[in-house]
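Q: here you go, sequence then predicted model.
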Amino acid sequence: MREIFIERREKKLRIGIKNKGILEECIVDEESNGPSIGEIYKGRVKNIIPATNSIFVDIGLEKEGYLYYSNELKSKGIKKGDEILVEILKEPLNEKGAKLTTKVGIPSKYMVLESTESGIEFSKRFKDEVKKELILAELKEVKGGKLIIRTEAANVSIEELKHERKLLEKEYEEINRRMNYSTKLGKLYGDNLAINKILRDKVGIEPVKIIVDNKGDFDFVEDYLKEEENVKLELFDDSKRLFDYYDIEKELLKLRHNKVVLPCGGSIVIDRTEAMYVIDVNTGKNIKERSFEKTILDTNIEAAREIGKQILLRNLSGIIVIDFIDLRDKSHKSIVMKELKEALKEDGGNHKIFPFTELNLVQISRKRVGKSIYEYMEEQCPLCLGSGALLKLSYLEGLINNEITRYHNENGINDFFIEVDETYKDNIREDIVSFLNNIDGLDKEIYINYVSGIEGYRVEPLIFKNQKKNIEQYLIKIE
């Protein structure tokens, strides 16, 4: 059975997906003042640069977004000062604003309503011709929009599709109403996009168990899936964090290692650069086969399966380049490519895989969905000036909070000695109150020592008085 875990902590939403007890995917979405992919905004054209075919748009945020000055927009005579409806394609990066499109789409479970063109279209994978005819005969078009019917729509009743179409039309009308009558620039659509996408893509005809630790998210999921009979929904109310309780946190920490050993004895190594992810495949200790060609093929097959798994688990996006072991036989390349596509089939249309190059490289482009594990777990290490990575203080605080909460709930302990890598010393001391609040230590006696060479942190519960006496110089006192 597939299990979906939805954990919310203040401005951070994490979604973990397990299949038969194995963690397959993790999505992290952090609330910010900036735009997120899929959100729809009312914007105003600030500038048009014909030389670069770019249009800069004020969407009511700190940074202006930009979009491609297409022939379609040119023919419409778009000009500076025009108010337009746009969707976020890419989030802002460094000094660059968000990438936008005027092709706005509102997704639901069985269809997508797009603002361009009109009529009803079907997914390329929709093969049921009889159901197509029924949908075209029974489903009304939406004025000013085009309905694209998803493959999964073939498995539900026409009444369910009519109901969903009605909801989409209502949402679309509300967006247009706010676009036309609101005087403010800003977001018109886009709450709960991450949860919406997971429910849309991962809940199907197979049984699913969903565990949520936030009442608001629970109500949203319950309403979204009210017609589903194969879903078991639970509200998690334990004092421990959801990811910690179900050991997902431990699995995520393992992902900081860039090397993954394959069952055959080979391995893959995942490295990040400024522009892309690079994955190298190695035979390692794989000497099971007498034939060297067979050894290479078997290693590459296992690597392809594992790479698909790791892309989803680590939530890698952008450009991904895979350096497979040299394959001279074209039929072997086809086998490896088939395995790679199969390993990523759960990702739907989020990615595109390109053929082998002459150097046996395979390139993948993948749409960004939330943050990668590196973005929310790590930050640049000030000691090595970017050649290594350090756990984010905010993430470290969450791990310490897990341990303090567990000791307190199970044994009633309120005093703790914490050792933290000295790299965090200045940041912790700079705002010690926030640190204590984030680790649930404001109402407890907390002793902190900063040491070098420690793997992140260590938490020791203090039970006896002589323990405190020996470390009293490390007691945190708030004036």
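A: Yes, it's here.
Q: please make it C-alpha for all contacts and neighbour counts, starting now.
A: Noted.
Q: quick check: residue 68 touching residue 55?
A: Yes. Applying C-alpha atoms under 8 Å, one finds residue 68 in contact with residue 55, separated by 6.3 Å.
Q: neighbour count for these two, which is higher?
A: residue 55 (23 against 18; other C-alpha atoms under 10 Å).
Q: show me what the helix or strand where that one lies is packed up against.
A: Residue 55 belongs to strand 54-58 when assigned by DSSP states H and E. When contacts are defined as 3 or more C-alpha pairs under 8 Å, 6 or more residues apart in numbering; DSSP states H and E, strand 54-58 sits against strand 40-49, strand 65-68.
Q: now the angle from it to strand 40-49?
A: Angle, strand 54-58 to strand 40-49, by axes from the mean of the first three to the mean of the last three C-alpha atoms, to 10 degrees: 130 degrees.
Q: alongside the first one, take a look at this:
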Amino acid sequence: MTAELLVNITPSETRVAYIDGGILQEIHIERDARRGIVGNIYKGRVSRVLPGMQAAFVDIGLDKAAFLHASDIMPHTECVAGEEQKNFAVRDIAELVRQGQDLMVQVVKDPLGTKGARLTTDITLPSRYLVFMPGASHVGVSQRIESETERERLKNVVQGYCDEQGGYIIRTAAEGIGEQELASDAAFLKRLWVKVTERKKRNQNRCRLYGEVALAQRILRDFAGAGLDRIRVDSRLTFEQLLEFTSEYIPDMTGKLEHYNGKQPIFDLYDVENEIQRALDRKVELKSGGYLIIDQTEAMTTVDINTGAFVGHRNLDETIFNTNIEATQAIARQLRLRNLGGIIIIDFIDMSNEDHRRRVLHSLEQALNKDRVKTSISGFSQLGLVEMTRKRTRESIEHVLCGDCSVCKGRGTLKTVETVCYEIMREIVRVHYAYDSDRFLVYASPTVGDALKSDESHALAEVELFVGKEVKVQIEPLYTQEQFDVVMM
């Protein structure tokens, strides 16, 4: 099973597809006009303190003020044991910051919808194998490195690089890596931190102190150690930039880079374009004949599983169980592919067998183990729903590629022709009582106009009789189904 990255470059847009076993697993899109700022470090100024919300708004030079919660003004706790974390009590925001104060902050969430970016004062700088934590004195190890012997080895090696400047988190990609590479990474991160602090001293006003690298470079850094077989890039310029980047920072990836110059568009190699279109649909078909319905709202994402055309081979319990097991794999993939985050509620088909419920939950956990984004599953609730969360830092693919429908205004549904017809009739009666007129002219969309002249003509005739005036209908081809005007003549 091969794993590869496809990098597609078009003017002002970069797209990176992660293919595993010939199937699209992740898609990352970055546009110059809306480039993500997660990881960027800024010198900002507190514009407002809100004690009631335990938060402050910080001006970092963006259109919207960024949001800083009291819990994000904390020392490094990523690799502190759960019991020890309880000792880090969240203090009152008014004691931590004041209006007009200058702060060094880092973006942990891009602006999403109407919300500004979310910040932390807990600065971290990532490289291929390590994450530098300024001001910390400890070393943390990624939980994905399971071997206790390897964890201990890495910790002992990296502990020697800790000093008054800061400590480190050892990333998953560091497993099996030698001391020389780790030392090189640590030295690079310290040099970078010195540059950041120097910029802070030089600049009196708000400014950006450090910017994350572009999407293509960032993905290569984050996929270091992910077992990639090759990386194909369809732009000569970007290919050369990535060669330079990898030779300096990730030498073992340089040999995997290829410049793709085939006549067929690079995303057509694995049907990526069609997969992106399918990732925008509510309905996801399962191979068995069942399907998922995925609804994304501002508060949460819901996933509903249905057996559909799948009738099974044995009995109802087995049919339901097999559909739910298949759905766990599809759900894990869809969460990665669509980049869904926040609260996710999964409505599996009801299972009376407790063993089936346990096995479905285990299957979901196993499927989510492949996800590079942190997930947490709370298990089945009293209502039989599985509640989980997935860390959200960037917008979902739907929010990147789509906007609200100009017709339904983001509702996702339209009023029926019948509903609009009755609204028109009520409007005629309202206008009749409010103004004097001899007759009425109704402008309506083709579907509504045809209905008023045919299926609803008898109801319109009753309205004419009630108001004692003639009502004419004129079709406006450019009107949407919900659009109409009642004009007095």
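A: Everything's here; your move. All of these numbers come straight from a predicted model, not from anything done at the bench.
Q: got a TM-score for the pair?
A: Superposed pair, TM-score by TM-score structural alignment, normalised by the length of structure 1: 0.74. Supporting alignment: 391 aligned residues with a C-alpha RMSD of 2.8 Å.
Q: translate residue 417 of structure 2 into the numbering of structure 1.
A: For residue 417 of structure 2, there is no aligned residue in structure 1 (criterion: TM-score structural alignment).
Q: state the distance from residue 417 of structure 2 to residue 463 of structure 2.
A: Distance, residue 417 of structure 2 to residue 463 of structure 2, using C-alpha to C-alpha, to the nearest Å: 18 Å.
Q: do residue 125 of structure 2 as well
A: For residue 125 of structure 2, the distance to residue 463 of structure 2 - C-alpha to C-alpha - is 71 Å.
Q: more neighbours: those two, which one.
A: residue 125 (21 against 18).
Q: just to revisit the earlier point, to residue 13 of structure 1, which of the helices and strands packed on strand 54-58 of structure 1 lies closest?
A: In terms of C-alpha to C-alpha, the element of those nearest to residue 13 of structure 1 is strand 40-49, at 20.1 Å.
Q: where in structure 2 does that closest one fall?
A: Counting by TM-score structural alignment, strand 40-49 of structure 1 corresponds to 41-50 in structure 2.
Q: quick check: buried residues in that stretch?
A: Judged by neighbour count using 16 or more other C-alpha atoms under 10 Å, the buried positions of stretch 41-50 of structure 2 are 41, 42, 43, 44, 45, 46, 47, 48, 49.
Q: show me what contacts the fourth one?
A: In this structure, residue 44 of structure 2 makes contact with 58, 59, 60, 61, 102, 103, 104, 105, 205, 206, 207, judged by C-alpha atoms under 8 Å, 6 or more residues apart in numbering.
Q: and in structure 1, which of those remain?
A: On the basis of both residues aligned by TM-score structural alignment, their matches' C-alpha atoms under 8 Å, what survives of the contacts of residue 44 of structure 2 in structure 1 is 58, 59, 60, 61, 102, 103, 104, 105, 206, 207.
Q: can I get these in TSV including neighbour count?
A: Formatted as TSV, these follow (neighbours: other C-alpha atoms under 10 Å):
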residue	neighbour count
58	29
59	23
60	25
61	16
102	18
103	18
104	21
105	27
206	17
207	18
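Q: wait, which of those is closest to residue 336 of structure 2?
A: Using C-alpha to C-alpha, those come closest to residue 336 of structure 2 at residue 105, 28.0 Å.
Q: does the closest one touch residue 42 like I think?
A: Yes. Using C-alpha under 8 Å, residue 105 of structure 2 is in contact with residue 42, at 5.5 Å.
Q: and residue 418 of structure 1, what does it touch?
A: By C-alpha under 8 Å, 6+ apart, the neighbours of residue 418 of structure 1 are 446, 447, 448, 449, 457, 458, 459, 460.
Q: chain neighbours aside, what residue packs nearest to the first one?
A: So the one you mean is residue 446 of structure 1. In space, and not counting its chain neighbours, residue 446 of structure 1 is closest to residue 416: 5.2 Å by C-alpha to C-alpha, 6 or more residues apart in numbering.
Q: that neighbour: what secondary structure?
A: Using DSSP: H, G, I helix; E, B strand; the rest coil, the three-state assignment for residue 416 of structure 1 comes out as strand.
Q: ok, it touching residue 460?
A: Yes. Taking contacts as C-alpha under 8 Å, residue 416 of structure 1 lies within contact range of residue 460: 5.7 Å.
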